[in-house]
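A.B. asks: Please work out how this folds:
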Amino acid sequence: MTALSTHDTSPGPSAPDGQGSRVSAAWLKAMALRYSMFLVLLLVIGYFSYRSARFGTVDNLQTILIAAAPFALIALGQTLVILTGGIDLSVGSVIAASGMTAAWTAKNYPGNLLLPIVAAMLVGLAAGAVNGFLVSRLNVPPFIATLGMLTAGSGIAYVIGGGAPISGLSSDFGKIANSSFLGLKVPVIVMIVGIVVLAAIMRRTAYGLRVYAVGGNRVASEIAGVNARNVLFSVYAVSGMLAGLSGVMLASRVISGAPDLGRGYELDAIAAVVIGGASLMGGRGTVFGTVLGLLLIQTLNNGLDILTVPAYWQNVIKGVLIVAAVAVDTWSARRRVT
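C.D. replies: Below is the predicted model:
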């Protein structure tokens, strides 16, 4: 898992010299650790494919991708935040507030598909900006700042709907998330674009390097000339904006606004980032690792649903997986040091 959880671009362990055909046990062990999450994902896919013929169908693959899309957006934002050593607990309630805003806008201004999207993203951006201001300017611990926004955002979602869901929306609102292009649903396309863009930013731009620098050592990064406060503000703002986009897609999918939309989503987003190898201490993690963690969680959810495993057992399995992922990452990091 270490290759998925670091920003190191150096080549992985090389096979020992000699006869060339023999590979040492130590090399195999190092490679297994390096690509452990990918191997686990393949094993999970193989297991569910063996247990159910329905799992391996193209339709089911599309189902997994559609379910993963809203989580992917908030997981990408969460990746940025965690790379700086922070955490964003508010994305679930930001989804709810943004989804309700989109539904309210669609109901009061029917026929305009762009306006609900812009309104939802602005609400998410505003919430993220408040989080970023509290963390970067007032030095409020990220846990406390985003916990407060979690509570406030949930209340705002109920205020927008007057304590009730917003229904009776035009079917046009559903086109935002239920339309297809080149055989793919719009949320899946948005997810793919988001992954590609953020991966490029983190690997190819100075901004990506600054995010890693702030998370690795904020004091050292500031000495090197990085404006750590601006970086911190930006990652929370981006996280909120992506949560707003996720909220409008979720509301559009069911063509209604629900004040409890997105409840608990922040936990799956954090789990995806952690399972993908990111360090909660900051400075270590990749977009690719987050995508693998997300796909693993969504594949588990889908496969366990197909096998009719009770929801409470699904939570137990995901909890064990998160702890195991962190334990393996900590153990492998300790081995690298020694």
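A.B. asks: contacts, neighbours, all on C-alpha from now
C.D. replies: Noted.
A.B. asks: Now do the SS call for His7.
C.D. replies: The three-state assignment at His7 reads coil, by DSSP: H, G, I helix; E, B strand; the rest coil.
A.B. asks: Near Gly168, how many other residues are there?
C.D. replies: Using other C-alpha atoms under 10 Å, Gly168 is surrounded by 11 other residues.
A.B. asks: before we move on, what about Met281?
C.D. replies: For Met281, the count of nearby residues is 15 (other C-alpha under 10 Å).
A.B. asks: can you check Ser179 too?
C.D. replies: Using other C-alpha under 10 Å, Ser179 has 13 neighbouring residues.
A.B. asks: and the gap between it and Gly244?
C.D. replies: To Gly244, Ser179 is 19 Å away according to C-alpha to C-alpha, to the nearest Å.
A.B. asks: Next, the second sequence, to be compared with the first:
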Amino acid sequence: MSTIDQVPPPAVPAGNPRRDLAFRFAPRYRVVWIALAALIILIAATASEVFRTDSLTLVTALAGVLAIASAGQLLVIMSGGIDLSVPAVVTFAAAIIVHQTEGANGRLAGAVVEVIAITAGIGLIIGVLVAVVRLNAMIVTLAMNGVITGVMLLWIGTTFSTTGQVPPNLSDLTARDVGFLSVVGIIAIAIILLLAAVLRSTTVGRSYVAAGTNRVAAEIIGIRVVFYEVGGYMLAAIFYGIAGIFLAGLLTTPDFTVGDAYQLTTIIAVALGGAALAGGPASLLCTMAGCVFVALLQQYLQAQSYSAGVSQLVNGLVLILAVALVTAGSGGRIRQLTSRLTARFGHS
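C.D. replies: Alright, predicted model coming up:
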């Protein structure tokens, strides 16, 4: 597992593969894989029905939607911000699909283009307010969440259309699967791999990572930090819109609350994936693993018949624990603790 555009580590003496692996797979990126393995073991022991083909297809579909939205959240966090407008943008995208198509296949392409254009505009406004006007990202995105919700109520209403349904072509696409993998999950993997390749292997991608790692240093070497920051918010909003389209297709009759869960779950997935909330390089593949963890956890809680309140409580605890472990891993505390325990018990 390699991370995206990390600052090159100090030279490692030849013939020391353990240290080289440690640089490429830092402790903060191991948290999500350990958590995912532990969850899989727990499910296998106590709720094996979660691993049925139909259940896994649903998990991969929901994980795919979450991964697309989380990719947007990760871009914002890599630039040093945080986006609280995710629920409204996801819901607005679903509402546009339903409202503009009235369930007709012939109007679907136009509605998708409209979603991309509107979400890009939303991201542009947020980006300008944060990067150019220099307003606080959390306040701006939280306020924009309310503005978008108000616009949606005035324009579309709470039922979205007379039928309330998405076009059959969209629902048919999102219902497809390859084995236990949902087509939505497969599309999400393709998007994640493409974005990872761009961030890792292109000048634009490397410049984006550098701008988020150290704004002042990036400006000194000639990187247009404002341009990349605004672009990051625009692309993030587009990802939220795409997630909203697929989510609408999965639900077939989305409602006004369809995006509510994504404010917290996108942050959980990104935090579990080892991203530093202060900005800088991160791993999209680890974020994808975080999305699978969240989707599997929700499916497990439902299989165990836990209430929505328990689910919210667990999500909050997972976020706190993820941030704590990633912070400890970033500071080397996990490695130090492991070394101390090994030294102590290894000689006992």
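A.B. asks: and the closest residue to Leu124 of the second structure other than its chain neighbours, what helix or strand is that in?
C.D. replies: Using C-alpha to C-alpha, 6 or more residues apart in numbering and skipping the chain neighbours, the partner closest in space to Leu124 of the second structure is Met234 (5.2 Å). For Met234 of the second structure, the host element (DSSP states H and E) is helix 225-251.
A.B. asks: Next: Leu321 of the second structure.
C.D. replies: Taking DSSP H and E as the definition, Leu321 of the second structure sits inside helix 308-330.
A.B. asks: all strands of the stretch 51-200 of the second structure, in order?
C.D. replies: Remark: strands assigned in the stretch 51-200 of the second structure by DSSP state E, counting those that start in this stretch are 177-178, 181-182.
A.B. asks: so what does the last one touch, helix or strand wise?
C.D. replies: With contacts defined as 3 or more C-alpha pairs under 8 Å, 6 or more residues apart in numbering; DSSP states H and E, strand 181-182 of the second structure has these neighbours: helix 53-78.
A.B. asks: okay, the angle between the helix it packs on and helix 225-251?
C.D. replies: Orientation check (axes from the mean of the first three to the mean of the last three C-alpha atoms, to 10 degrees): helix 53-78 of the second structure against helix 225-251 gives 160 degrees.
A.B. asks: Which stretch of the first structure lines up against helix 53-78 of the second structure?
C.D. replies: Under TM-score structural alignment, helix 53-78 of the second structure corresponds to residues 58-83 of the first structure.
A.B. asks: what's the answer for stretch 114-126 of the second structure, then?
C.D. replies: Taking TM-score structural alignment, stretch 114-126 of the second structure hits residues 119-131 over in the first structure.
A.B. asks: average distance between that stretch and the second structure?
C.D. replies: Mean deviation of stretch 119-131 of the first structure relative to the second structure after superposition (mean C-alpha distance after the TM-score superposition for the first structure): 1.3 Å.
A.B. asks: what sits up against that stretch?
C.D. replies: Here stretch 119-131 of the first structure makes contact (C-alpha atoms under 8 Å, 6 or more residues apart in numbering) with 94-95, 97-99, 101-102, 105, 142, 145-146, 149, 153, 233-234, 236-245, 247-248.
A.B. asks: Buried ones among those residues?
C.D. replies: The neighbour count (16 or more other C-alpha atoms under 10 Å) marks 94-95, 97-99, 101-102, 105, 142, 145-146, 149, 153, 233-234, 236-245, 247-248 as buried among the contacts of stretch 119-131 of the first structure.
A.B. asks: residue closest to the middle of the first structure?
C.D. replies: Per C-alpha atoms, centre = their mean, the C-alpha nearest to the average position across the first structure is that of Ala75, at 0.9 Å.
A.B. asks: can you tell me which residues contact it?
C.D. replies: Ala269, Ile270, Ala272, Val273, Thr290, Leu294.
A.B. asks: Including distance to Ser167 of the first structure, could those go into TSV?
C.D. replies: Supplementary listing: these in TSV, determined by distance: C-alpha to C-alpha, whole Å:
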residue	distance to Ser167 of the first structure
Ala269	27
Ile270	31
Ala272	32
Val273	34
Thr290	34
Leu294	30
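A.B. asks: which residue ranges form the helices in the first structure?
C.D. replies: Assigned by DSSP state H, the helices in the first structure fall at 25-34, 36-51, 58-83, 91-108, 114-136, 142-160, 175-178, 186-204, 206-216, 218-223, 228-254, 265-275, 287-306, 311-337.
A.B. asks: will you turn those helices into JSON lines that also has distance to Thr2 of the first structure?
C.D. replies: Formatted as JSON lines, the helices of the first structure follow (distance: least, C-alpha to C-alpha, whole Å):
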{"stretch": "helix 25-34", "distance to Thr2 of the first structure": "5"}
{"stretch": "helix 36-51", "distance to Thr2 of the first structure": "8"}
{"stretch": "helix 58-83", "distance to Thr2 of the first structure": "15"}
{"stretch": "helix 91-108", "distance to Thr2 of the first structure": "27"}
{"stretch": "helix 114-136", "distance to Thr2 of the first structure": "29"}
{"stretch": "helix 142-160", "distance to Thr2 of the first structure": "26"}
{"stretch": "helix 175-178", "distance to Thr2 of the first structure": "35"}
{"stretch": "helix 186-204", "distance to Thr2 of the first structure": "17"}
{"stretch": "helix 206-216", "distance to Thr2 of the first structure": "16"}
{"stretch": "helix 218-223", "distance to Thr2 of the first structure": "23"}
{"stretch": "helix 228-254", "distance to Thr2 of the first structure": "24"}
{"stretch": "helix 265-275", "distance to Thr2 of the first structure": "11"}
{"stretch": "helix 287-306", "distance to Thr2 of the first structure": "9"}
{"stretch": "helix 311-337", "distance to Thr2 of the first structure": "7"}
